[in-house]
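Trainee: Next input, structure requested:
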Amino acid sequence: MAGQWVKGSTSLDVLDKFDQSIAASVSLAGPEELEQALSAAAAAHRAGAPSPNARALILERAIPLIASRRDEFRKLMAIEAGFPQADADGEIDRCQETLRLAAIAARELTGEMVPMTGSPHGQGRMGFTRRVPVGPVLAITPFNSPLNTVTHKVAPAFAAGNPVILRPASATPSVAALLVEVLAQAGVPSGFIAHLPCTSANAEKLVADLRIRFITFTGSTAVGKSIQAKAGLRRTQMELGSIASTVLCADADLASAMPKVVAGSFRKAGQVCSSIQLLHVHRSILDAVMDSLVRGANAMTVGSPAAAGTVIGPLISLESADRVEAWVREAEAQGARLATPFKREGSLIHPVILTDVKPDMRISCEEVFGPVLAVLPFDEFAEVIERANASPFGLAAGVFTKNLDIVSQAIEGLDVGGLHFNETSSSRIDLMPYGGVKDSGFGLEGPKFAVAEMTEERLVTIRM
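Mentor: Here you go, the predicted structure:
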């Protein structure tokens, strides 16, 4: 913070997610460090940001620095997040793309002309808007995307000209610290970036401090609601919970769809907000889909993230694995059937496919956040719309079809923030606007859109 690494008065042990050993001890910010970071951010905002071009150049300089430290990021994500190499590389590659897009957004930061003379009262006046920084941004980030989601918050905040205080997930603080180190090396000025791991109680103090002008949060709906209640009239961006649906219609191209469905259900051990939790399958293709699903799930290597060939690593904690197992056992007791045998070793859970799932089961109506897929047959697409919209969440959905009538029904009927045809609910490209509706939150990620969220549009008029 304020350009210096500072040792806090307390520390947190960070576990290796595979073997539960203590991997590191991370210094935690206390009240004194919080005040220093807040004061530095407020002072940096008052002093003013570098020009948009200078901000873009800094973000661009960070890209090769990220690439040069790929092995360090891989190692940290394997230990702290339990990511196999493919998942870690995906985070690293997307982080670089997000930085590039944020640099473009900084250069293209613009307002618009206001046609004053279009009004009889505006004759002789010129009007335009300009985008100005909203002020210090607090970014609270999750464990399941410890590099790219952090970049999606920090890079647009700086691209918009704001100082940013980053409170990373307690499970993955070192990945975020390495990113901040790279950004500082690239030239982010003192006061414009702070890495502040801290307790939940101290994070609440950051949220409550009125020097913070914008809060961007990714995490659970319950915590998001608490933050929003404390934010008052200050602006926020919330990416919250989800129960994502993907649909395989009768005409779905299964050769193309099934590899995407298997990956979209189980990658990162299912710990992705838009992971497929409910797979709606037209009854006419159910047998073929189930055969492909089971074969695909059984072919995924589950094990140590450090081992070559591992596809699915551990869940983030033993407690998370306990919860996922309890939900699966509960669904079984209520009549659901396992299409794959339940297998668990410590925090590792092998892919779970459930059938005969009822709408009132917890597995249908709460976010599982684990490698569990529920398969639900349907006869008419209207059933899918009714089921999906019954959820309190609305982040994303995927529909595999070439039927334009179904495409139209889905566009008009599904209440989600993102709808992807012939891709899964888990499809995301970093330049897209990304956000949900209902209990999945509001506001948008995607650098261009996040920069707009993190700026104020100021009106300027001039009488000529």
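
Trainee: from here on, contacts and neighbour counts on C-alpha atoms
Mentor: Will do.

Trainee: what about residue 116, distance to residue 324?
Mentor: Residue 116 is 59 Å from residue 324, where distance means CA to CA, to the nearest Å.

Trainee: Pick out whichever of those two has more residues nearby.
Mentor: Neighbour tally, residue 116 and residue 324, criterion other CA atoms under 10 Å: the higher count belongs to residue 324, 20 against 17.

Trainee: one more to line up against the first:
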Amino acid sequence: MTSNGAASGTEAAPYGFWLAGREAAGKETFEVTSPWDGSLVGRVGVPTEEQVEQAVAAAAAVRDAFAATPAHVRAAALDHVSRRLAERTEEIAALITAENGKPLKWARGEVGRAVSVFRFAAEEARRFNGGDLQRLDTDPGGVGRLALTRRFTRGPVLGIAPFNFPLNLVAHKVAPAIAVGAPIILKPAPATPLSALLLGELLAETEGLPEGAWSVLPVPNDRMPALVEDPRLPVISFTGSDTVGHRIQDSVPRKHVTLELGGNAAAVVLADWSSEEDLEWAATRIATFANYQAGQSCISVQRVIADAAVYDALAEKVVTKVRAQATGDPGDPATDVGPLVSEAAAERVADWIADAVAKGAKLLTGGDRDGASVAPTVLADLPADAVLANAEAFGPVLSLHRVNGADEAFAAVNDSRFGLQTGVFTHDLQLAFKAHRVLEVGGVIVGDAPSYRADQMPYGGVKDSGHGREGVRFAMDDYTYERVLVLTGLDL
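Mentor: Predicted structure coming up:
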């Protein structure tokens, strides 16, 4: 792949993009800059409208051929990408840090997760679609009949990825599509396209995938609606804001659209989680995962809902541990919290903090902004009319809430238009199962923060957090549909 050396002080040609599996160059370019210091990371070619048309046409043309590709071919390609990601971990992590501002320690973790996603997809490709047999002679009219149900691709996928995990959330679009043999057009976030383009380089090294099986097109956001509405792309997998996601859904009601949208994730600490060891663990996990991507994660801890029996002791520990988060240069391996993706994003978060304080919230620590960086922030007594009480912060800020009992805690969790994941700190198995039953979220994490995600598990939300599920096998289901074959005249 043609890469730009601007980040290291050298001049080089712009990054190319990937059109139907081949590298291509655009007539125009745009710049990718570091959120940390504003330095140029790279210049990226912009696909022309004609090139986008070529990519979509190629995906549509290869639909049947790719679906018929043997499983071992698709699995081998996915295995190759997994291995190559592992081999180039340090290089890719440095690229994520440069374009995204993510601290290097978390960027390395992101690469490791993408390694697993492609490995999981290779494994699933080998065992997917084995078929489900069903006897139909349970009624007299079904004597001698057998139903075989298999899954088939819905057609080419438009994958739209966000900036906060510029490699791993791209992997969650691309790997399941290849695993089922569905062509995919991948649109990376304009702020962070370089990791996706490097992933394209690894895909281009594979053998056996037909031309048109995949493209990586860094088109600007104002050209996204044309792709969304293109009838040749019947499946849309979008990760991003609820505002944009709902707009996509409303614009194409007849398409199969999966939406992984925002969150307002809560960590619930119940009365039985009361020992010194318990509270240390909860406070450590809360402080870490309220700030680990500068709060730019849909399941970052935003609300801490603590029983009155443990609230005071927990609050003291949380504030202490939040203050201990190392902030600064994301390229420093010791840094825990780096900048937000842009100065505008940091200004928004700082304004929302100021709004909360002006309306009566207590600022326990943080609240300051320096360029694109916001100091890790803890608020108490957040009023219901504060923006932060209802919106997704997507920044390094959390609020503390005192409740009486599990029922009040669970009601507070549900008092949100979002429903992605919740962490519940309890030793009580009955309360764990009750949380699973009553909480209006896509996932309940017991004994840990809501930010835990294993890449093979089903991941997604309800309410304004979207619908559909990621997690390799579950995305494969979303990219396919069931088709039944009835065999007649059998001697069963």
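
Trainee: What does the TM-score come to for these two?
Mentor: Once the chains are laid over each other, their TM-score by TM-score structural alignment, normalised by the length of structure 1 reads 0.97; 464 aligned residues with a CA RMSD of 1.3 Å.

Trainee: Give me the neighbour count for the equivalent of residue 210 of structure 2 over in structure 1.
Mentor: In structure 1, residue 210 of structure 2 lines up with residue 189, judged by TM-score structural alignment. Taking other CA under 10 Å as the criterion, the count of residues near residue 189 of structure 1 is 18.

Trainee: try residue 367 of structure 2
Mentor: 21.

Trainee: is it true that it touches residue 376?
Mentor: Yes - counting by CA atoms under 8 Å, residue 367 of structure 2 touches residue 376, with 7.1 Å between them.

Trainee: Quickly list what's touching both of those two.
Mentor: Common neighbours of residue 367 of structure 2 and residue 376, using CA atoms under 8 Å, 6 or more residues apart in numbering, do not exist here.

Trainee: Show me where the stretch 1-150 of structure 2 has its helices.
Mentor: With DSSP state H, counting those that start in this stretch as the criterion, the stretch 1-150 of structure 2 has helices at 49-61, 63-67, 71-87, 89-100, 104-127.

Trainee: closest to residue 192 of structure 2 out of these?
Mentor: Smallest distance to residue 192 of structure 2 across the helices of the stretch 1-150 of structure 2 (CA to CA): 5.6 Å, for helix 89-100.

Trainee: For the corresponding residue of structure 1 for residue 44 of structure 2, list the residues it contacts.
Mentor: Alignment note: residue 44 of structure 2 maps to residue 26 in structure 1; criterion TM-score structural alignment. By CA under 8 Å, 6+ apart, the contact list for residue 26 of structure 1 reads 11, 12, 13, 14, 173, 174.

Trainee: check contacts around the third one.
Mentor: What that stands for is residue 13 of structure 1. 22, 23, 24, 25, 26.

Trainee: need the contact list for the third one.
Mentor: It refers to residue 24 of structure 1. So residue 24 of structure 1 contacts 13, 14, 15 (CA under 8 Å, 6+ apart).

Trainee: Hmm, the last one is touching residue 76, no?
Mentor: Looking back up the chat, that one is residue 15 of structure 1. No - between residue 15 of structure 1 and residue 76 there is no contact under CA under 8 Å: 11.2 Å.

Trainee: Comparing those two, which residue is more hemmed in?
Mentor: residue 76 (23 against 20).
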